[in-house]
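Undergrad: Sharing a model prediction with you, sequence too.
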Amino acid sequence: MKVASKELLADLIERTENCMTEAENLYTKSKEELNYKSSPHTWSILECIEHLNRYGDFYLPEIANRMAKSSALPAVNFYAGLLGDYFAKSMLPKEKPNKMKTFKDKNPNGLSLNKTSIERFLSQQKTLLELLHRAKGVNLNKTKTAISISKFIKLRLGDTFRVVVYHNQRHLVQVNNVLKQLPLSGL
C-alpha cells in the first residue's frame, strides 16, 4: 500500500475525531447502561473502552518516545510494511469481524468500571491527535515502534498509527452493538 503521508495522517485524524465524538456521546448513558452485558462472556461498553485504554497505555508512550528520537526527514509517501499492513487491515471494522483472542493483561472482563474510563479514553485520544499532528514532521516509514505483543517486532510508525486508530474504531463498533442490545425498558 502506498499513500501520501499527508493523506494518511488526515484520514487517521478524522477517524480519531469521530471516535472522540462517539465516546463523548456515551456520557449521556447511565452507569447501568454502560455496564450492561448480554452475557457474562461479552464486554460491556465500559469494558470495551477500558480495553482500548490498556492498549493506549502502551502505544501512546511508545509512539511519543520513538517520534522524539527520530531524526529522519518526513517522506512524501508512506509505504505500508507487510506485517504492519496485515495487522492494520485485521483491525479494520468489518460487517462480520473476525474474532480475536485478547491477552489477559488487556482483558477488562468483570472489572467494576465507571465513567472515568471514558474520561481516560478521551484524554488518550487527545494525546493521539497531538501525536498525529506532530507526525507530519516525522518519517512514517523509517521511524519504527515496538508492538504490544513483542518488543522485538517493529512496525513502521504509519502502520502503528493505523493499527491503533483502526483498533479504536473496531471496538467503538462493538460499543454501538452493545448500545443496540440495551433493554428498551431502560436499566
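TA: Good, I have the coordinates. The structure displayed is predicted, hence computed values, not measured ones.
Undergrad: CA atoms for contacts and neighbours, from now on please.
TA: Will do.
Undergrad: Which elements pack onto the host helix or strand of residue 18?
TA: Element membership for residue 18, per DSSP states H and E: helix 5-25. Counting contacts by 3 or more Cα pairs under 8 Å, 6 or more residues apart in numbering; DSSP states H and E, helix 5-25 packs against strand 77-79, helix 116-134, helix 157-181.
Undergrad: Now render these as CSV, adding mean neighbour count.
TA: Below are the helices and strands packed on helix 5-25 laid out as CSV (neighbours: other Cα atoms under 10 Å):
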stretch, mean neighbour count
strand 77-79, 19
helix 116-134, 18
helix 157-181, 21
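Undergrad: Against that first model, consider the following:
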Amino acid sequence: METQKLIEQLIGNSERHLQFAEACKKIDISHLNYKANAESWSVLECIEHLNLYGDFYNPSLKQSLSKAKPAVRRHFKPGLLGNYFTQSMYPKEKLNKMKTFKDKNPVGSTLNLSHLDRFINQQHQFIELLKEAEHKNLNFKTPISISKWLKLKLGDTFHFVSAHNERHIQQAKRILNQQKINL
C-alpha cells in the first residue's frame, strides 16, 4: 500500500473518532455512564480504555518516529504479525470477544466528561504523529503494549491502534443505540 494512502486513511479514521467524542460531550452524563449489565462497559469506559492505550502508544510512537530514518520508498508492506493483529482488531459482524488486560480495564471507574477531553487530546496527538510518519520509514520496529520483547513495524502499530480505536468507538455507538441515541 502507498504510505500516503495509509496515512490518509488512518487520519480519516482519527478525525471520525474525534467527531464522535465531540458529539458525546453534548450527551447527558447518565447516558454516557449507562451499562446494560454489570459486566458490560459504558460509553465512557470504552473511551477510558482507549485513553489507557493512548497513554502507552502515543509516547511510544513519538519515540520510534524520532529514531526512524526518512522514507526511501513510498510503499508500506504490512508484516505478517502486525497485519494479523490489525485484522483481528477491526470490528466485524460477528465480533470476536477479547479479554482486556487488567491494567487497561476501566470497569468500575468513576468517569466524567474530562475523559472525553483526554481522548480528544490523544487523537489530536495521534494525527500529528501520523503526519510526521508520512516521511518516515514505516518498517522501523516499535514496541507494543502486550510484550516488551515483541515489536511491530511502525506502520503496523499505527494501523493496529487505529483499528483498536475503531473497535471501541463502534462498541460505544452500540451502547448509545441501545438507549435510542444515534450520533
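TA: Yes, it's here. Since we're looking at a predicted model, the values are computed, not measured.
Undergrad: on that earlier part again, want to throw the helices and strands packed on helix 5-25 of the first structure into TSV with distance to residue 105 of the first structure?
TA: Shown next, in TSV, are those (distance: least, Cα to Cα, whole Å):
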stretch	distance to residue 105 of the first structure
strand 77-79	31
helix 116-134	16
helix 157-181	16
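Undergrad: so which of these comes closest to residue 64 of the first structure?
TA: helix 116-134 (6.9 Å; Cα to Cα).
Undergrad: Please work out which residues outside the closest one touch it.
TA: 9, 12-13, 16-17, 20, 23-24, 26-27, 46, 49-50, 52-53, 56, 60, 63-64, 161 (Cα atoms under 8 Å, 6 or more residues apart in numbering).
Undergrad: which of the residues you listed are buried?
TA: 9, 12-13, 16-17, 20, 23, 26, 46, 49-50, 52-53, 56, 60, 63-64, 161 (16 or more other Cα atoms under 10 Å).
Undergrad: Against residue 28 of the second structure, how distant is the residue positioned nearest the centre of the second structure?
TA: What sits nearest the mean C-alpha location of the second structure, by Cα atoms, centre = their mean, is residue 165, with 2.9 Å. Distance, residue 165 of the second structure to residue 28 of the second structure, by Cα to Cα, to the nearest Å: 22 Å.
Undergrad: Show me what residue 123 of the first structure aligns to in the second structure.
TA: Matched to the second structure by TM-score structural alignment, residue 123 of the first structure sits across from residue 121.
Undergrad: give me the stretch of the second structure that stretch 79-95 of the first structure matches.
TA: Counting by TM-score structural alignment, stretch 79-95 of the first structure falls onto residues 77-93 of the second structure.
Undergrad: for that stretch, how far is the first residue from the last?
TA: Separation of the first and last residues of stretch 77-93 of the second structure by Cα to Cα is 26 Å.
Undergrad: List the buried residues of it.
TA: 78, 82-83, 85-86, 88-91.
Undergrad: separation between residue 109 of the first structure and residue 178 of the first structure?
TA: For residue 109 of the first structure, the distance to residue 178 of the first structure (Cα to Cα) stands at 14 Å.
Undergrad: can you pull the contacts of the residue of the second structure most remote from its centre?
TA: Distance to the chain centre peaks in the second structure at residue 72, reaching 27.4 Å (criterion: Cα atoms, centre = their mean). Listed by Cα under 8 Å, 6+ apart, the contact set of residue 72 of the second structure reads residue 137.
Undergrad: so it is in which element?
TA: Using DSSP H and E, residue 72 of the second structure sits within no helix or strand.
Undergrad: From residue 121 of the first structure, how far off is the residue mapped onto residue 54 of the second structure from the first structure?
TA: In the first structure, the residue paired with residue 54 of the second structure according to TM-score structural alignment is residue 56. Computed as Cα to Cα, the residue 56 of the first structure to residue 121 of the first structure distance reads 8 Å.
Undergrad: The helix holding residue 18 of the first structure: what's the following helix or strand?
TA: helix 31-34.
Undergrad: residues in the second structure matched by that following helix, start to end?
TA: Aligning helix 31-34 of the first structure against the second structure (TM-score structural alignment) gives residues 29-32.
Undergrad: Tell me roughly how far the helix holding residue 18 of the first structure lies from the second structure on average.
TA: Superposed on the second structure, helix 5-25 of the first structure shows a mean distance to its aligned partners of 0.7 Å (mean Cα distance after the TM-score superposition for the first structure).
Undergrad: repeat for stretch 117-125 of the first structure
TA: Mean for stretch 117-125 of the first structure is 0.2 Å (mean Cα distance after the TM-score superposition for the first structure).
Undergrad: Please compute how far that stretch lies from its chain's middle.
TA: Mean-position distance between stretch 117-125 of the first structure and its chain equals 11 Å (Cα atoms, centre = their mean, to the nearest Å).
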